[in-house]
Structure formats: structure tokens, C-alpha cells
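> coords please:
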Amino acid sequence: MLKLMIRRVEVTVSSGVEGWNLEVGRRISRQTRFQDIRRRFSSGTSRESEGAVTAPHSTTPTSAAPLAERGVSLTVLNQRNASIIFQKVFPLWQYWAHWADLEWHLRRVTQGRVVVMAVSVTGLVGLRHATHLLSRLESLLVPHLPPGAFWTWTFIKGGRTLSETAVTTPRSIHRTHLQLPLSHLPCPASHTHTGANALLEDMRWRYCSRRGVMAGLCDEHNPDPLPPPLTPRVTRQAVLAGVPVVVTAGTRHQYLYHTLTTVLTAQGVEPQNLLVVLGDTSQSVTELLQLLNVAYVTLPVGGGTNRQLFQFYRDVFQLIAEKFSDAPYVILLDEDVEISPDFFSFMSQTLPLLQADSTLCCVNGHAAEGFLGLAHDDSRVFRGSVQVEWGYGVTLGFVREALSLWKTTGQNTLLYDFWLYINVEKYRECIFPEVSRTRHYGMGVNTDSYLKESGPLLMPLVQHAPVTLHNVHRLQLDMWQEDLALNISSATVLQSNPCHASFLPTPPSLSRYVFYYRLDKAECCDNRPEPYQYGSAVKCLGLWWLSEQGHHRGVTIARITWNSTVYLVGCPYSRYCHLRPSGVLLWDVDALTEDEFKLIENYSPRGRGNITIANEHATSDFLVEMLSGA
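Reported below is the predicted structural model:
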């Protein structure tokens, strides 16, 4: 009987107050000692290996590890040769949002891969909801560890734990040694396919052997089809026929694959119209685009600062104006924005309004106020003063207008999309859905983790298609104003502190409510609404409170249930103030009593103030007792 020879590799994982460390060393079999190969990544440096063997470098961590090296490291190894194919440190010393990014990456590690995780300096405070996923992956310790613990875990995704260790008392370094068994299973064979598909499959599995966290692309049991199959057309497909879809991207090919997958599988997509514009790039990205047969061009950024990104987006606009000069519209996405299956159907029904109504300048797939609890009706669409956001469409005229102003105005704000808002959009408005057709899932250079969790992280996304939108033609200004005035004038007036528990009936019994509050023009900001007054009025209803964006001429719409809507009318700013009944006083944040003001001051939007640190007071004795079943 032939015995299967098990090849093994020595692995050392370290976790401590000065950083983390991983060594993948000598390969060992039962009969033959392989050549000594050592790959080492020290102190939590965030980088990705392309699968090549690298020379060892210093493993001496600094006593003051940079913030970028603090958190929980995630390393993925090729199960056949132990090469490092993905590595990243998630800054889970922060409480907010980064747990979701860790979850996102873990879910996209394919079955059979070897996963190594370790705490670097500190990292369990922000683990939060990701703990549930780690438990389902069969971590025994992580649900019970105190926030200051040092932890390592090596496991096979979809298989078994190889090693899991933790210490709860401070020490400089905590090391774990193990022998990693290598898989003897062969790579998926391309010979089961014919012709061009065989070549494509061969390219796929060579690509996957050197890269991790690629989800269905590299799923050996149920791989995503290549090339992606054609999708059903939408009712107004002709609107999309000449519309380029431009995806701006860099080196984050894991994000890019997910985004492109949602684009290429959405109903109504025109694959030949898709163009990826790369700032920084890598072999991982260009090979991915070749696999997907997606066209791309490169406009080098030369770095990741906001000034360089601002210049990059200006160059993207210039490219669009030159390459697609005859296009009626252009749709723009970023590499970390996923789209709904209904995205192109939504765009096909709304883009023509940009030609029909000169007071409109963009269509956003992102719902300006479509947060959890405020998004109900997939068919409802609004208009309002809001910047282009996370998946939007504009006319080529808008692109050219922006380019002409770029030459004369320069960079008078940090971010290009807000620059467009204050310099190009001005008094024009954008269309946006009640329930979002896009979601910004990634974490980037300008991502604030608290605001991420307060906003787009938990935003509902339409998951079916196609959706027929309700009364799209009535989004044109004259009809919109007529309908809005009718709704406000027939609404029941609310008069109390919007942060008070009794502000709204429970449950709301009427279809329309209206709330009149004091809102002046801001002296600082080109006659936009006064931000403090605006934010104080809207935040207790779950609306975005850190800017005035989303309102239509001083009216903000909150869809509190499927059947109930609150219209917040800010006076004297709003053109709809004449609808306020005589005798109805304006609610004024500047005139509140101290007790009333505390209701606003202490209010936590969508419950984000309830900070709970898991196992905050757990001890090593508690862990021993718990694990022993005593």
C-alpha cells in the first residue's frame, strides 16, 4: 500500500507589545529535508507578497510601533507551497468600522487556504462584530479574550485549527511554533476546458497561486465563470448604449475584483463601455483586468496624498472629455464601491433628466439619506443639493465645465468631489434614490472610521432588478416643486424637540408630517444653510448631520417608515416657508433650555455612542476556568 508523504513547513508566529512577526521556514517531509527557505515579515508591516521567496530582514521590532502596524494582522499562505500571498494589518486598536474590513477580507479567503492571524501591539478592542465570524471559523479563544491580550491563530479556511494561543498578561513577545502540513492536492486542471477557455483557466490558476483574498475568482470548488456571462438587458437599454463606465483604481486588486464583479453581473451592463483608469498600478491589477477582458489605461498618480489624488481626478475628467467626446453621459465609480444589480436600470431611467432639466447636474447611485431605518421604497427617487457620490452619472457638458473651472479656480478644498460641489454644481441639484444603488465598502486614505460606521457601512442596498421607478418625470423642477408644496401643506405639524422620545407618534399613524425649524443662510459658505442649525434639527431623525447636503431648497425629507414621511422645513432659508401655518413657532436650537439642549448634545446618531468593550474585565483565571468547563 502506497503511503502518502506529508510535507511540512516550520512556522513561527509572534505577538507582543512591540509588534508581530511571522516566519515560514524549513520545509520538512517524513523522508526528505527540503532546501531551507525562509520568508519573514516583521513588526506588522502592511504589504503583500506576490508569492516570491524574499530574503529575511530584521525581526527586531521597535518599541514604538507606528499606528499603521498596530492591530490584527491577517496573512494568507498558499496551501501547497506556503508562499505568502496576502498580508495586511487591520488597525483594530480603533473601535469603529475596521472590524468590517477584516470581515470583508476573511470572507473572501477561499476554502483550503492557510490563514495566520496575530495581534500587533494592541488589536482586540475593535474586533467587535468580526468576533462572530471568527467563532464560526472555529476560533476557540477569541470570543473570550480581554482587549489587552496577545493572540495568534493559524488555521485552514474551511478546515481545522492548527494552532491557537493567547496570553492575557503584558509581555514583550509571545511566540508560537508549529509545523504546517502542505496540501498534496493538485491545482485545478485547465485540460477540462477547450480552446481559449483552457488558456484562460490556466491564466486564472497561475494568478490565484500567487494571490489571496480573491473570493470566487480563486474558489477551486465553485469558481466564478470566465469570461463573465452576459446579463439581461433593461427596458431602457438604448440610454446606456453610448455611455462609458469609468472605474478609477489603484493597486488594491481585491477591492477592484469585487467591484468589477458587481458591475459585470448587473443587469444592463455594456461590457464594451467599461474602462478602468489606473493611478498607481501593479502586475496583480493588470493581470486581473486581462483575465476579465476589461480595458484599462494608466494615468500615474505618483503617490497617495490628497493633492495628488485631486490632480488624478482632474486628469480622469480630461481623459473622458478627449476619449468620449461624443458620449451623452459618463458614469464614474471608484474601485471600492459595489453596485446594486439595479444600478444600470436606475441610471437608464434617470440620466435623461440631465438633458431635460438644466437645474439638475448629476445622478447619484448613492442614497443621500438612505441610512438604516430610513430606506424603504426601492422605487422612490428624490432630488436635492448634494455632491457627486460613490457611483454617479453626469453629462459630458458637466465634465467640460469642470475642466474649464479647474484651470481658473485651482484647488480651494481638499477633495475633488466636494470641489465639484462648491465650484461646479453651485445651485444645481442631483437625483438620488431612497434605497441606495451603490455602497462604499472599502477603507481608504480619506476614510474616517467613526463616520464610516455612522453612514455608508450599514446602508441598505437594493439586491434585485429591475425596479421600475415611480414618477421619474416629476423630478423636473416645476413638477417637483408642485408636488412638494402639496405634500408639505397637507402634512400634520410636529412641534417639539426632535430628539425627544415623544416627537413622533409611536408608531407613526399618518403618511405626512412637517417640522418647521430655524435655519439661516450661512455667512461663511456661499449662502448655503447654516450647518449647526441644520445638523441639530436633522440628526435625531437619523439623517446625515455633519453637512447640509441632501436638502432641496431648505426642505429635507426623512422617510421614517414605508408609509410615513417627515418634511423638515428650515426657515427663513427655505423657499417653502410660506406654507407654515400662522401660529406655528419655529423650533430654534439657539433658544433651547439647558435640559432641552442636552437631549441633542447627548444624542448618538444610529446608536453609535454605545461603546462596549468585550471581555473588558476578563482575567487569565476566568479563561482557564471557562476553557476547562469548570
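> hey, let's count contacts and neighbours off CA atoms from now on
Fine.
> What distance do you get for P605 to L292?
Per CA to CA, to the nearest Å, P605 is found 41 Å from L292.
> Looking at these two, which is more packed in?
Remark: of P605 and L292, L292 carries more neighbours, 20 against 16, as counted by other CA atoms under 10 Å.
> Report the contact partners of S574.
By CA atoms under 8 Å, 6 or more residues apart in numbering, the contact set of S574 is 553-555.
> Tell me where the stretch 201-350 of the chain has helices.
Taking DSSP state H, counting those that start in this stretch, the helices of the stretch 201-350 of the chain run over residues 237-240, 253-264, 283-292, 306-323, 343-350.
> most neighbours per residue, which of those?
The highest average neighbour count among the helices of the stretch 201-350 of the chain, using mean count of other CA atoms under 10 Å, belongs to helix 343-350 at a mean of 24.
> what angle sits between that one and helix 253-264?
Angle, helix 343-350 to helix 253-264, by axes from the mean of the first three to the mean of the last three CA atoms, to 10 degrees: 50 degrees.
> Point out the other elements, helices or strands, that helix 343-350 touches.
Contact analysis of helix 343-350 by 3 or more CA pairs under 8 Å, 6 or more residues apart in numbering; DSSP states H and E lists helix 237-240 as its packing neighbours.
> One more, so I can put them side by side:
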Amino acid sequence: MFPEADKIVLLEEDLEVSPDFISYFDQTYHLLDIDPSLYCVSAWNDHGYNHTVGDPAQLYRIGFLPGLGWMLKRSLFFEELLPKWPPPWTDFDWDVMLRLSEHRKGRDCIIPDISRTYHFGYIGKHVGASMQFKYFYDHAFNTIPDVKLKDVDNMVFHKYEEMLMNALTGSVMVNGLAHDQTSCDGVFAPAPTNKTYVLFIRMQGPEDVGVWEKLSTCLNLWDLDIRGDHRGVWRFWYNGNPVIVVGVPYAELSSFAVHSQGEAVIFGGERSKRATSMGRWPPGLHRDMSEDRVRRFRLSSDAVNKAEADQRADREGEDT
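Below you'll find the model as predicted:
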């Protein structure tokens, strides 16, 4: 099917797509041709929650495969990945396989600030109702048609590094955070200021993730594992302001970032046992029950009802 197409978009069945889903990929597909250090273009931002996004036209570059609607080169899929695809009788997930270093080979993915897919399924092998509510329910989802993406060609590796350096040069350092503070209240400006903020965290290497775990939980980002960074640099919005988190000294740009500020206050500490057990979005926090959110819950409910009906039909078929 479509033998002339040199790109493939993989889409799971429990995803709703944005009105500019096709346009998003149409504006970015050429990046896979001009930058061999790219692995994919994804429609999903793991850290893109309602309170941590700010620009539907913005893109990021990360060293992780988010999945949940993503584009890759046809040759990569058929020549590299498909021959190693897990057989259906194994208990090894395809997305886990594709994230392994032996397959990703250090290549990056492009993601949007605001996701172009929305995960609505809460019955499945790995995602149940609790996880769906805690990690997917309040995910931001673009509803604006025909968004013209900006800085698309700056997603090429060397240009993205230059763009990051420019953003860090003009940023304001967050310096009021105590090392033993467990809450993130008051860390960032409470309202838009038209400034970019940079926060330095202690990170000796890729496995030294205790501080990021603490920060991601108290800011209500994705905190189940470590993802979404560009070589030790995370980007998101908070209270209407762009934020850059830099792991020091692990991030390749950390020396430049610290030098651009003159000095650095480095956020340390670890996530408490209580915060670890609770995970993101503490219980009791008010949830937005807008018509759009109710509609998404109904999508999830419909998926559950269909799965249960299919199971009943299978059992009745076996009985007969």
C-alpha cells in the first residue's frame, strides 16, 4: 500500500487525533531526510499537560521515543526495525524495544509543545483507569486547525543547539529554591512575565536522576520514568512562562548555561517516599470537568464497553 511513500506514521487505536494532525507531519517530514541524527517525529509530548504548555506552534528535540502517533522513514521501519519486531506470542512491548539504545542508536525525536494526539483508553495491558486518570487525563491536546509551526528547520541538531544557547543567554535564573524543599509552590513566577526561566539541577550523569524525579513530581510532570530531555536539558512552560531545566554538570550545555548566568544556584534533594508513592497530581486536586473532558471520558467508557462486549462474544462463541 502506497509504495511511493517514503515515510510511515504509526498510530495506536486508543488515540484521538488533532485537527492539524496531518498538517503537523506534513510540515516536519523533511527533517527526517536532512538530519540523519533524527529517529522520528512524534505527535506526543510526555510532559505536555494543561499547566505545562504554552505554544501550539513550538517544537522540541528530545532523546527519547514518545510514541502515541509518530512518523519515521519507511526504510528505517522495514530495514532496521521490522526484522527485529517482537513476535505476537512474546511478552515484550514494541515501544520498549524501539526505545532501547541498540535500536535508537543515539538518534533524537521531534515533539510538539502541545500534543497532536490524546490517549483516551483506560483498559489495556499497561494502562488502567488509575494510570489513565493520573498521567493522561489532563494532557493538553491541540484543537486549533492549520497551526503553522515555527522554527521547523531549527530542529536540525546544530541549529537546535544554537537556538538553545540563545534562549539560555537571555534567561532568568530561578534561585529561590531551598535544597530540602518538597513543594514547588512559589518556585516560578505566578503569572506570565515575557521571560524565559532557567533552573539548574544536580545531575552527575544519565543515571543520576533523583533531583529530576523530585522536580517532575512536584511540578506535576510525567514522573514514572526519565524522558523528554535533550542531553540533560528539559523544556516546558509553567505559569505561562517558558522554562529550561539544565542538569549540571551532565548536560553538554551546562557549562555554557552556568557561564551565561555568571553563577548558578543548583537545585538538589530527592523525592520523598510520600511523593514517590502518590506520583504526579496529588489526590483531591480539582479536575476540570469541561464538556471536552466529559466527552473524552465517554470515549474511554465506549472503549471499555466495546472490549467487554467483545470478550462476552468470544466466550459465547467458545461455549457454542
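> Need the helices of the stretch 201-350 of structure 1 in a markdown table (columns: distance to L475 of structure 1).
Converted to a markdown table, the helices of the stretch 201-350 of structure 1 look like this (distance: least, CA to CA, whole Å):
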| stretch | distance to L475 of structure 1 |
| --- | --- |
| helix 237-240 | 18 |
| helix 253-264 | 26 |
| helix 283-292 | 37 |
| helix 306-323 | 27 |
| helix 343-350 | 9 |
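> just to revisit the earlier point, what remains of the contacts of S574 of structure 1 once you look at structure 2?
Using both residues aligned by TM-score structural alignment, their matches' CA atoms under 8 Å, structure 2 keeps these contacts from those: 553-555.
> Pick out the residue closest to the middle of structure 2.
D46 (2.2 Å; CA atoms, centre = their mean).
> How about the contacts made by it?
Contacts of D46 of structure 2 by CA under 8 Å, 6+ apart are 66, 222, 227-228.
> and the counterpart of it in structure 1, helix, strand or coil?
Aligning on TM-score structural alignment places D46 of structure 2 opposite A368 in structure 1. Three-state call for A368 of structure 1 (DSSP: H, G, I helix; E, B strand; the rest coil): coil.
> quick one on the thing from earlier: quick one: the residue nearest to the centre of structure 2 and W237 of structure 2, what's the gap?
According to CA to CA, D46 of structure 2 stands 13 Å off from W237 of structure 2.
> what do you get for E12 of structure 2?
Plainly put, E12 of structure 2 is 27 Å away from W237 of structure 2 if you go by CA to CA.
> what does F120 of structure 2 give?
Distance from F120 of structure 2 to W237 of structure 2, counting by CA to CA: 23 Å.
> before we move on, what about T90 of structure 2?
Using CA to CA, T90 of structure 2 is found at 39 Å from W237 of structure 2.
> Which residue of these two possesses the greater neighbour count?
For the pair T90 of structure 2 and W237, the greater number of neighbours falls to W237 (21 against 7), based on other CA under 10 Å.
> Show me what the more buried one aligns to in structure 1.
The alignment partner of W237 of structure 2 in structure 1, by TM-score structural alignment, is R559.
> Spit out the contact partners of its match.
So R559 of structure 1 contacts 374-376, 565-566 (CA under 8 Å, 6+ apart).
> and which of those residues is nearest M203 of structure 1?
A375 (42.3 Å; CA to CA).
> Just give the nearest non-adjacent residue to the closest one, would you?
Leaving aside its chain neighbours, A375 of structure 1 sits nearest to V435 (5.0 Å; criterion: CA to CA, 6 or more residues apart in numbering).
> helix, strand or coil for the counterpart of the one you found in structure 2?
Residue pairing (TM-score structural alignment): V435 of structure 1 is matched to I114 of structure 2. Of the three states, I114 of structure 2 takes coil under three-state DSSP.
> next one: F141 of structure 2
Under three-state DSSP, F141 of structure 2 falls in the coil class.
> Could you report the neighbour count for it?
By other CA under 10 Å, 23 other residues sit near F141 of structure 2.
> and the equivalent of N487 of structure 1 over in structure 2, what is it in contact with?
N487 of structure 1 maps onto A167 of structure 2 when the alignment is built from TM-score structural alignment. With contact set as CA under 8 Å, 6+ apart, A167 of structure 2 has these partners: T196.
> What helix or strand is A167 of structure 2 located in?
In this structure, A167 of structure 2 sits in helix 157-169 according to DSSP states H and E.
> Ok, V243 of structure 2 next?
If you go by DSSP H and E, V243 of structure 2 is part of strand 241-249.
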